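>>> Sequence and predicted structure below; questions after.
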Amino acid sequence: MQTITATNYSVYFNENGYEYLNRILKPELYSKIFIIVDGNTAEYCLPNFLAHLATNIEIEIIELEAGEENKNIETCLQVWYSLTELEGDRKSIILNLGGGVVTDLGSFVACTFKRGIDFINIPTTLLGMVDAAIGGKNGVDLGILKNQIGIIREPKAVIVDTDFLQTLDGSQMRSGLAEMLKHGLIYDKSYWNKFKDLSNLNTNDLDTLIHESIAIKNTIVSEDLTENGIRKALNFGHTLGHAIESYCLEHPNVKSLLHGEAIAIGMILESHISKEMGLLNNEAYHEIKYCISDIFEKVSFTTEAINQIIDLLIFDKKNEFGKVQFVLLEEIGKTKLNQTCSNELIHNAFTDYQL
């Protein structure tokens, strides 16, 4: 697959990625390599990754506990202390080998350690490949509130090795698929149409879809790195999706949802709101609802749960002057930014989703 050029870095694929790594990981450029992993990637991905590295630089492994609940400042403190104890300096480099939690947190750690050291993201999940590792957003959660603390700074590079996808189960693959569906809905109807029938999807098809998804996100981010305009479109489904995800994190008795599973619900809900506000036609809404529902299992929400999810919306990062800002759809492939809606419309969207 062809390398994708971003504003200040490139996304390399498969063998090209390892060739790039071995070209730059030289003792004259870096003093020490720190590889950040979690318990899963340490077991299933790290051995294969190390087998591809050819460098004389000392390598240290820092392992995190897996799970969104560990994407917080407390974990950052542990990593900062580890970097210090292992004599990391300004010429150290961090390689983040993992899913969204590892790349988000590891990148944030790199941006803040010694006022910033180089880092490279090597995403090992589909979600990480098409979303979390791309675009320079780095950060952690504040309690149950998603990505409240962070910084925008692009990595030195991103390495996408699609062989890592063989380590994932179906739920993790679907989680990443949600972000790919989103890229079609907000930017490219022809890309969205490719997901209407996944029954004959093969490995080569998936690689092509991943490449296209990354290219779409990169195009949007390159126009608006700091999210003052068009980059907000990437938050479609995330205003309610993040609130749903936070609600599930706060209530251990409720079925936990992966990021993409929550975003899938958010996209259906926000598509319904788009329809009710006269932006999206009924046919397009039902196409979106049934396509996503065919892939993701429906989740039930009580009225009390919906009210608590609505209360969490005030903490969304897009909000301005105390108003909850939604990204809505005018049609498949076209968004309308900075929209507000009533709580009644949100309740109606949940009602329709659960039919």
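Noted; the coordinates are in hand.

>>> Every contact and neighbour count from this point should use C-alpha atoms.
Noted.

>>> Return the residues in contact with the closest residue to L168 other than its chain neighbours.
Among residues not flanking L168 along the chain, T125 sits closest, at 7.1 Å (CA to CA, 6 or more residues apart in numbering). Contacts were defined as CA atoms under 8 Å, 6 or more residues apart in numbering; by that measure T125 touches G98, G99, G100, F164, L165, L168, Q172, M173, G176.

>>> okay, pairing it with this:
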Amino acid sequence: MLKIEKEKGAIYFNEGTWKAFKTTLEKLQPSSIFILVDTHTKKHCLPYFFDLTGLKNTALIVEIKTGEEHKNIESCLEVWNTLSENGADRDSLLINLGGGVVTDLGGFVASTFMRGISFINIPTTLLAMVDASVGGKNGVDLGSLKNQIGIINSPTVVLIDTVFLNTLPKNEMNSGFAEMLKHGLISSQKYWVDLKTFNPSNTETTDKLIWESIIIKNDIVTKDPFEKKERKTLNYGHTLGHAIESYCLSNPLQKKLLHGEAIAIGMILATFLSSEILNFDQAELSNITYTFLERYPKVDFSDAAIKDIIQLLKHDKKNRNGEVRFVLLKDFGNCSINCLVDNQLIIDAFNFYKNFTLN
């Protein structure tokens, strides 16, 4: 059985997952159980969950709308009120069954309701499995600004069953795969190369690569749980990626991007900046850019859009004293944190992205 043992936030993967769930319930003895789902996971994931747990007649379903645009305080208020109106107390349990929006928001709701109740995360998307499930970050967006409100607090356990991936469309799988590619860039060129074999139809190989991604993130988070140093490397590509995602969410004329789609662009831009500032290898820059653009269609940004995206950088959580700080690469697995970048270089990075061809 694949697992990562911790006093809080233990992770169980595939075999043994549902036995661990039963053991956890026996240990917690919750006074009541609530299951947070969104519209999609209620339809596609909840029946499987009920078949394995037998909780259909004992748990109360709490449903939120699907999508990043609903990861906000308004949704939290709905869930808090539902908990309160249905007699939840400090011994209640919230089970978050869904992707990153559900686990992020559900973890925040549980961490703040009555100053904190127990919660279990059961991620159902690739993104949530390799990213949101590890590290205890919970929170919501402030308007279109990503994850501005939140808390670090680990769930009782994280239960990962890759059967849920069978419910995902291709773009959602690609969104999660972007975070796996990030783990390769910041940790290991070998893992980056191994990811070229990623093929969801090959379950054995896919599960192996997903588990390795989880281990990479867990090792980083264990060294630096509150993001003082090493954990900042997990933000590679996210400074610009989050700004791009926020811009697309707030601009009705721009196509909305999934998190991983925006982060993929952010990683291309960050790798270009790495080549300019830290002399990251030019041939590898081309290789990395090619790898991303093969999978993630290019998005067109006007000069005005780029200007607005740069303005959004001032809201990045890594900023200090008004300075925007980037994570950049010297080489695979060799990151430099707190890098300052001139705005003209960011524009140059967008031009590189715009003009790069796959031919």
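Perfect, thanks for sending it. Not measured: the values here are computed from a predicted model.

>>> what's the TM-score here?
Once superposed, chain against chain, the TM-score is 0.97 (TM-score structural alignment, normalised by the length of structure 1); 355 aligned residues with a CA RMSD of 1.6 Å.

>>> From the contacts of T125 of structure 1, which land in helices?
G100, Q172, M173, G176 (DSSP state H).

>>> quick one: contacts for the nearest residue to the third one once chain neighbours are set aside?
Right, the one you point to is M173 of structure 1. Excluding the flanking residues, the one nearest M173 of structure 1 by CA to CA, 6+ apart is L126, at 6.0 Å. By CA under 8 Å, 6+ apart, the contact set of L126 of structure 1 is L165, Q172, M173, S175, G176, L177.

>>> ok, those vs S300 of structure 1, which is closest?
Closest to S300 of structure 1 out of these is S175 (18.2 Å), distances taken as CA to CA.

>>> from the ones in helices among the contacts of T125 of structure 1, which two are the most distant?
G100 and M173 (13.0 Å).

>>> Who has more neighbours out of these two?
When G100 of structure 1 and M173 are compared for neighbours, G100 comes out ahead with 26 against 16, by other CA atoms under 10 Å.

>>> most neighbours, which of the contacts of T125 of structure 1?
Neighbour max across these (other CA under 10 Å) = G98, 30 neighbours.

>>> Against I244 of structure 1, how distant is that residue?
To I244 of structure 1, G98 of structure 1 is 24 Å away according to CA to CA, to the nearest Å.

>>> same question, E270 of structure 1
For E270 of structure 1 relative to I244 of structure 1 (CA to CA), the value is 13 Å.

>>> now do L269 of structure 1
From L269 of structure 1 to I244 of structure 1 the distance is 11 Å (CA to CA).

>>> ditto for K217 of structure 1
23 Å.

>>> quick one on the thing from earlier: please list which of the contacts of T125 of structure 1 are preserved in structure 2.
Counting by both residues aligned by TM-score structural alignment, their matches' CA atoms under 8 Å, the contacts of T125 of structure 1 that remain in contact in structure 2 are G98, G99, G100, F164, L165, L168, Q172, M173, G176.

>>> Could you provide these in a markdown table, with additional columns for distance to S31 of structure 1?
Output for those, formatted as a markdown table (distance: CA to CA, whole Å):
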| residue | distance to S31 of structure 1 |
| --- | --- |
| G98 | 23 |
| G99 | 26 |
| G100 | 26 |
| F164 | 28 |
| L165 | 31 |
| L168 | 33 |
| Q172 | 35 |
| M173 | 36 |
| G176 | 35 |
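
>>> List just the nearest of these to A133 of structure 1.
G100 (6.8 Å).

>>> Please tell me I have it right and I57 of structure 1 contacts Y30.
Yes: between I57 of structure 1 and Y30 there is a contact at 7.4 Å, judged by CA atoms under 8 Å.

>>> so how far does stretch 142-156 of structure 2 reach from one end to the other?
Start-to-end, stretch 142-156 of structure 2 (CA to CA) is 27 Å.

>>> what's the answer for stretch 162-179 of structure 1, then?
16 Å.

>>> Residues contacting it, please?
Residues outside stretch 162-179 of structure 1 that contact it (CA under 8 Å, 6+ apart): 13-14, 44-45, 124-128, 130-131, 207, 258-261, 263-264, 295-296.

>>> more crowded one of K217 and I244 of structure 1?
I244 (28 against 22).

>>> From H259 of structure 1, how far out is that one?
9 Å.

>>> Only the buried residues of stretch 276-288 of structure 1, if you could.
Buried positions in stretch 276-288 of structure 1, judged by neighbour count with 16 or more other CA atoms under 10 Å: E276, M277, L279, L280, N281, A284, Y285, I288.

>>> Just give me how far that stretch sits from the chain centre.
26 Å (CA atoms, centre = their mean, to the nearest Å).

>>> The stretch 101-250 of structure 2: strands as residue ranges?
118-123, 137-142, 145-152, 157-160 (DSSP state E, counting those that start in this stretch).

>>> which residues are contacting the lengthiest helix in structure 1?
As assigned by DSSP H, the longest helix anywhere in structure 1 is helix 203-223. For helix 203-223 of structure 1, the external contacting residues (CA under 8 Å, 6+ apart) are 1, 4, 6-7, 129-131, 134-135, 162, 180, 183, 187, 227, 230-231, 234.

>>> again, 6 Å this time
Contact with helix 203-223 of structure 1 is made by T7, V130, M180, R231, as judged by CA atoms under 6 Å, 6 or more residues apart in numbering.

>>> Out of those, list just those in helices.
Those of these lying in helices (DSSP H): M180.

>>> Buried only: go through the contacts of helix 203-223 of structure 1 for me.
V130, M180, R231.
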